[in-house]
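Student: What shape does this take:
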Amino acid sequence: MQTNNVTIHDIAAALKIDSSTVSRALNNSPRVTQKTKQRIWAKAQEMGYQRNVLASNLRKNKTNTIGVIIPRISRFFFSSAIEGIEETAFENGYNVIMCQSLEKLERETNLVQTLVANRVDGIILSISMETLDYEHMELARKNGIPTVFFDRHCDIPGNNNVLLNDYQGSFDATDHLVSQGCRNIAHLAGPRDLKLYQNRFNGYKEALEKNGLPFQPDLVIDSNLMEEDGANAAQKILETLPQVDGIFSANDVAAVGAMQFLKGKNIKIPDEIAIVGFSNGPTSSVIDPALTTVDQSGKKMGRLATELLIKQINAKPIPLAPETIILEPTLIQRDSTQKKPTIHPNT
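Tutor: I've put the predicted structure just below:
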């Protein structure tokens, strides 16, 4: 039995019929009788014929493939977004090519070029921390490849976005710290060149003002929000900002780093310093004390981004009007902010 690289010509030769008839039968053409189709399908299966899906798709100018570029797959938010992307893509007959920029603009640019060269039908992208201009995305636009940005906002006219209301999430987180009695709240901020971190900073600042608390610039500590950045920020707070009684971190990773450092210095959380993160990753619920955080709905965001992209792909060659979807955040309250009431003896 022949099992490798069987073509329609091999099947035609075995059956002593025309190869065009074999092609029509394998594509279920009504021009071929059911009896002939069944004979051809049986012979194709016997010979181990595998349809060349790539060649077929390229003839249709469609690959049924979506390219996805994320900063880091190790981040819980992005891994949960990928789950939503892949599930939705599979349900709609699309394959997914997954790429990591590792927060580098040069790498992101090369990945966009690679995806375009591989003729993906669309791109889902969360930009790197270094991405301050979007010239590299012109290549996708010029090749008629729709793009959906998610999580991190991009100032490109006419682009499609699926975003979280980061301002509201940060406002709610800071407002919650105030409700727990915190009056000097430090903010572990991300790079404010990115709109996402600008919005989280603005939400923090507005919540202070709404509660009649002064904004103190020295309580804002900028970094790339890695775990070691959180630890370094906590060290700075203990050494130079002793008034701090609350921390709002723009992600969970830095919040956990800060918590670990503070616990190592015997600082009681939340009684001495209460802490809120942002993401609701799995670590946030198992660390002691469990971390209060803002849920980002990563899987839902990935699903919506894929649905929006497929809608844009199916609309070709006439593009749909650009669309922006904004999800509302949810504050998950846990032990890192729930200060215990003082219990006096004999009461």
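
Student: all contacts plus neighbour counts: C-alpha atoms, from now on.
Tutor: Noted.

Student: can you map out the strands along this protein?
Tutor: 65-70, 95-100, 122-125, 147-150, 160-164, 185-189, 220-222, 246-249, 274-276, 293-295, 324-327, 330-332 (DSSP state E).

Student: Mind putting those strands into a markdown table with distance to A207?
Tutor: Below are these laid out as a markdown table (distance: least, C-alpha to C-alpha, whole Å):
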| stretch | distance to A207 |
| --- | --- |
| strand 65-70 | 30 |
| strand 95-100 | 34 |
| strand 122-125 | 30 |
| strand 147-150 | 25 |
| strand 160-164 | 18 |
| strand 185-189 | 11 |
| strand 220-222 | 14 |
| strand 246-249 | 11 |
| strand 274-276 | 14 |
| strand 293-295 | 15 |
| strand 324-327 | 20 |
| strand 330-332 | 14 |
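
Student: wait, which of these is closest to L304?
Tutor: Among the strands of the chain, the nearest to L304 by C-alpha to C-alpha is strand 160-164 (7.1 Å).

Student: Distance from the chain centre to that closest one, please.
Tutor: For strand 160-164, the separation from the chain centroid amounts to 10 Å (computed by C-alpha atoms, centre = their mean, to the nearest Å).

Student: any residues touching it, and which ones?
Tutor: 147-153, 296, 301, 304-305, 322-329 (C-alpha atoms under 8 Å, 6 or more residues apart in numbering).

Student: at 6 Å instead, please
Tutor: Applying C-alpha atoms under 6 Å, 6 or more residues apart in numbering, the contact partners of strand 160-164 are V148, F149, F150, D151, A305, P322, E323, T324, I325, I326, L327.

Student: quick one: which of those is nearest Q198?
Tutor: Nearest to Q198 among the contacts of strand 160-164: D151, at 13.1 Å, using C-alpha to C-alpha.

Student: how close does the residue nearest the centre of the chain get to T88?
Tutor: The centre of the chain sits closest to F78, judged by C-alpha atoms, centre = their mean, with a distance of 4.0 Å. According to C-alpha to C-alpha, to the nearest Å, F78 and T88 sit 15 Å apart.

Student: Check G298 too.
Tutor: G298 is 13 Å from T88, by C-alpha to C-alpha.

Student: And those two? Which one has more around it.
Tutor: G298 (25 against 19; other C-alpha atoms under 10 Å).

Student: Contact partners for the closest residue to the more buried one other than its chain neighbours?
Tutor: Using C-alpha to C-alpha, 6 or more residues apart in numbering and skipping the chain neighbours, the partner closest in space to G298 is A81 (4.4 Å). A81 makes contacts with G298, K299, G302, as judged by C-alpha under 6 Å, 6+ apart.

Student: To check against the first, give me the structure of this:
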Amino acid sequence: MTNNKDVTIYDIAEKLNLSTSTVSRALKNHSSISKKTTKKVNDAAKEMGYTPNTLASSLRSNKTKTIGVLISRINRPFMASLISGIEETAQKAGYNVIITQSHDSYQDEVDMAQALYNSRVSGIICSLAMETTKTDHFQQFIDKGIPLVFVDRVPKEFNTYRVMIDNYSAAFKATKHLIEQGCTRIAHIAGLKFRNIYNERERGYRDALKQYNLEVDEDLIVHVKTMSYEEGEKATNKLLDLETPPDGIFSSNDTTAVAAIQVAKNRGLKIPEDIAVIGFNNDPISHIIDPGLSTISHPAFEMGKTCSKKILKHLKRSKIDSITEITFLNTEVIVRGSSKRK
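Tutor: Modelled structure (predicted):
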């Protein structure tokens, strides 16, 4: 009959006729315990099938060596790359990563933030849900001295670490590229205005048109809620149904940009001759669609690594002051067949 009871340091101490404190120190290779005793204890622990109770240890010390990650949806290519960057850096430093999803729901985000707080994470990395307008639920991490990093979708004002790209500059470059390809009536499939990254992308689009003396036509700007393929289809159909349809589309993500290409092609339009399209993120789908989708690079993996490094560096600091630190990573225009006319 198998004994399913976990082996404890008390069992090892009883077997070797040692005190529990000696066994505990020996298992940690403490210098106060002789090498002979340390070896004897570790050999017995291995033979008996002892595994350290890291949870109990972490509860005692209030440190779990775990980084909590709270993102919108794990099945988005950008988020998958972001998580890979976070994990690679965290694991090399001996930290585990817990991943939670908000599904772009404010209430889910509140619940998951609380769950991570209750799990005593050493730090937290968050990309805000699309619905989130209030960030009070993150204040408990700051109050407890737990490092908090917002990434990509960040709040406008919050005294903590923020890792992002210059969305304004990236959108300006994307719109400028379409102008340089000869587009004069450029539409924008935009995200919700209260979400800072989409607001900045729309601002970059508007300013590029103004700088090149092109009209900003409000009919050419369509706001969508979740940036899904279905929303991209609806937005593109709306734009192409206009009395004077656009000859170029800048979309705030690749998913809706691919939808725009498919809708235009189904309507018998040629890409990029009749309508040029550029997206945002450089998701894998941008390589697969025909013609290939022009897009803006979005260094998700590097952003993930940067987030972990911020937390790890913070945890090593002895004195913690108020933090308002923003890190910007570079982007570039990737030109493919969907927009290349010249």
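
Student: With respect to V178 of the first structure, which of the contacts of A81 of the first structure is nearest?
Tutor: Nearest to V178 of the first structure among those is G298, at 27.1 Å by C-alpha to C-alpha.

Student: need the contact list for that closest one.
Tutor: G298 of the first structure touches F77, S80, A81, counting by C-alpha under 6 Å, 6+ apart.

Student: which ones are touching the first one?
Tutor: By that I understand F77 of the first structure. G298.

Student: For P242 of the first structure, see how far away it is.
Tutor: Counting by C-alpha to C-alpha - F77 of the first structure and P242 of the first structure are separated by 32 Å.

Student: swap in the second one?
Tutor: Between S80 of the first structure and P242 of the first structure the distance is 37 Å, computed by C-alpha to C-alpha.

Student: can you map out the helices along the stretch 201-347 of the first structure?
Tutor: 227-240, 252-264, 282-286, 298-315 (DSSP state H, counting those that start in this stretch).

Student: what about the longest one, how far off from the second structure?
Tutor: So the one you mean is helix 298-315 of the first structure. In the superposition with the second structure, the average deviation recorded for helix 298-315 of the first structure is 1.1 Å (mean C-alpha distance after the TM-score superposition for the first structure).

Student: Can you check which part of the second structure that helix sits on?
Tutor: Counting by TM-score structural alignment, helix 298-315 of the first structure pairs with residues 300-317 of the second structure.

Student: Over to the shortest one?
Tutor: Mapped onto the second structure using TM-score structural alignment, helix 282-286 of the first structure covers residues 284-288.

Student: Run through who's touching the matching stretch.
Tutor: G292, L293.

Student: try stretch 86-106 of the second structure
Tutor: By C-alpha under 6 Å, 6+ apart, stretch 86-106 of the second structure touches 65-73, 108-109, 129-132, 304-305, 308.

Student: Can you point out the buried residues in the match of helix 298-315 of the first structure?
Tutor: Buried residues in stretch 300-317 of the second structure, counted by 16 or more other C-alpha atoms under 10 Å: 300-301, 303-312, 314-315.

Student: Need the max-distance pair from the residues you listed.
Tutor: A300 and L315 (23.1 Å).

Student: ok, back up a step: comparing S80 and P242 of the first structure, which shows the higher neighbour count?
Tutor: S80 (19 against 10).

Student: give the contact list for the more buried one.
Tutor: G298, K299.

Student: any idea how far it is from N161 of the first structure?
Tutor: S80 of the first structure is 18 Å from N161 of the first structure, by C-alpha to C-alpha.

Student: cool, P217 of the first structure as well?
Tutor: Taking C-alpha to C-alpha, one finds P217 of the first structure at 31 Å from N161 of the first structure.

Student: swap in K299 of the first structure?
Tutor: 15 Å.

Student: Kindly report the same for N224 of the first structure.
Tutor: From N224 of the first structure over to N161 of the first structure (counting by C-alpha to C-alpha), the distance is 23 Å.

Student: neighbour count winner among the two?
Tutor: Relative neighbour count places N161 above the other of N224 of the first structure and N161, with 26 against 17, counting by other C-alpha under 10 Å.

Student: With N280 of the first structure as the reference, measure out to the more buried one.
Tutor: 22 Å.

Student: Relative to D121 of the first structure, how far out is M1 of the first structure?
Tutor: Taken as C-alpha to C-alpha, the span from M1 of the first structure to D121 of the first structure is 37 Å.

Student: higher neighbour count, those two?
Tutor: Between M1 of the first structure and D121, counted using other C-alpha under 10 Å, D121 has the larger neighbour count: 26 against 6.

Student: What's the match for that one in the second structure?
Tutor: With TM-score structural alignment as the criterion, D121 of the first structure pairs with S122.

Student: For its match, give me its contacts.
Tutor: Counting by C-alpha under 6 Å, 6+ apart, S122 of the second structure has contacts K65, T66, I67.

Student: which one is the first one nearest to, not counting chain neighbours?
Tutor: Closest residue in space to K65 of the second structure, ignoring its immediate chain neighbours: Y95 at 5.0 Å, by C-alpha to C-alpha, 6+ apart.

Student: could you measure that neighbour against G123 of the second structure, distance?
Tutor: In terms of C-alpha to C-alpha, Y95 of the second structure sits 10 Å off from G123 of the second structure.

Student: So the two - more neighbours on which side?
Tutor: G123 (27 against 17).

Student: these two touch, right, that one and I146?
Tutor: Yes: shown here, G123 of the second structure and I146 form a contact pair, counting by C-alpha atoms under 6 Å, at 5.4 Å.

Student: between those two, what contacts are shared?
Tutor: Joint contacts of G123 of the second structure and I146 (C-alpha under 6 Å, 6+ apart) do not exist.

Student: Run a quick neighbour tally on G94 of the second structure.
Tutor: The burial count for G94 of the second structure: 9, using other C-alpha under 10 Å.

Student: how far does stretch 77-86 of the first structure sit from the chain's center?
Tutor: On C-alpha atoms, centre = their mean, the centre of stretch 77-86 of the first structure falls 6 Å from that of its chain.

Student: and that stretch, how far from the second structure on average?
Tutor: Superposing on the second structure and averaging over aligned pairs (mean C-alpha distance after the TM-score superposition for the first structure), stretch 77-86 of the first structure comes out at 0.6 Å.

Student: buried ones in the match of helix 282-286 of the first structure?
Tutor: S286.

Student: now that stretch, how far from the chain's geometric center?
Tutor: For stretch 284-288 of the second structure, the distance to the chain centre is 20 Å (C-alpha atoms, centre = their mean).
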